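A.B. asks: take this sequence and fold it.
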Amino acid sequence: MQHEYRKIVTIQAEQFDGSIEMMQEYGIKADPEAAYFAGFPLYTIPTNEGNMGLHEGDWIATGIDGEHWAIADDIFRRTYEEVDNG
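C.D. replies: Sure, this is the predicted structure:
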């Protein structure tokens, strides 16, 4: 029988803007071959499970152990809401 669960931790996240600074901070690499075939830049970000595709406008999430992963903008906006920590 399936049960319903809710995450009980918060994450840190920022929207990827394609800047060199963000690429250096997160170890993001550009994939020029994907850009040629897809017609737009595709980047990869290293995660605990291996390299993950990332596009400009996607969100980079940082988990409780400092791990990073990409979340598409539409999924992020439907799944997360900003928390006021003040």
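A.B. asks: can we go C-alpha only for contacts and neighbour counts from here?
C.D. replies: Noted.
A.B. asks: what sits against residue 70?
C.D. replies: For residue 70, the contacting residues are 45, 52-54, 58-61, by C-alpha atoms under 8 Å, 6 or more residues apart in numbering.
A.B. asks: could you identify the most distant pair in the residues you listed?
C.D. replies: 53 and 61 (13.4 Å; C-alpha to C-alpha).
A.B. asks: let's see this one next to it:
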Amino acid sequence: MRAQKKPVVIEYVEFRGFVNGNSSFSERPEWLLKAIYDDDNIRFFDEKDTLTIETLEGTMTANVGDYIIKGVHGEFYPCKPDIFKQTYDLLD
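C.D. replies: Below you'll find the model as predicted:
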């Protein structure tokens, strides 16, 4: 038997590390700020230039260049650039 994955639209940002002590992302949408400052789902500074993200599968780490994805149920998770480019087509 075979199946095809349904198309799903996600929101994402690229983590660019820390510049002058501040986190750097490709952009700062409201959902990212809420996840960082209100919900504590994304934390900084556990290690240099990394983010710690609480996912549905447990705690994961994002490195510089990784994409932070907001899933269809509002969950967050990191994705390596090569996997992101193989999995998603950009809409904007």
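A.B. asks: let me see the TM-score of these two.
C.D. replies: TM-score for the superposed chains, counting by TM-score structural alignment, normalised by the length of the first structure: 0.69, backed by 76 aligned residues with a C-alpha RMSD of 2.5 Å.
A.B. asks: returning to what we had before: can you redo the contacts of residue 70 of the first structure as JSON lines with secondary structure?
C.D. replies: Below are the contacts of residue 70 of the first structure laid out as JSON lines (DSSP: H, G, I helix; E, B strand; the rest coil):
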{"residue": "45", "secondary structure": "strand"}
{"residue": "52", "secondary structure": "strand"}
{"residue": "53", "secondary structure": "strand"}
{"residue": "54", "secondary structure": "strand"}
{"residue": "58", "secondary structure": "coil"}
{"residue": "59", "secondary structure": "strand"}
{"residue": "60", "secondary structure": "strand"}
{"residue": "61", "secondary structure": "strand"}
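A.B. asks: which contacts among those does the second structure share?
C.D. replies: Conservation of the contacts of residue 70 of the first structure in the second structure, assessed by both residues aligned by TM-score structural alignment, their matches' C-alpha atoms under 8 Å: retained contacts are 45, 52-54, 58-61.
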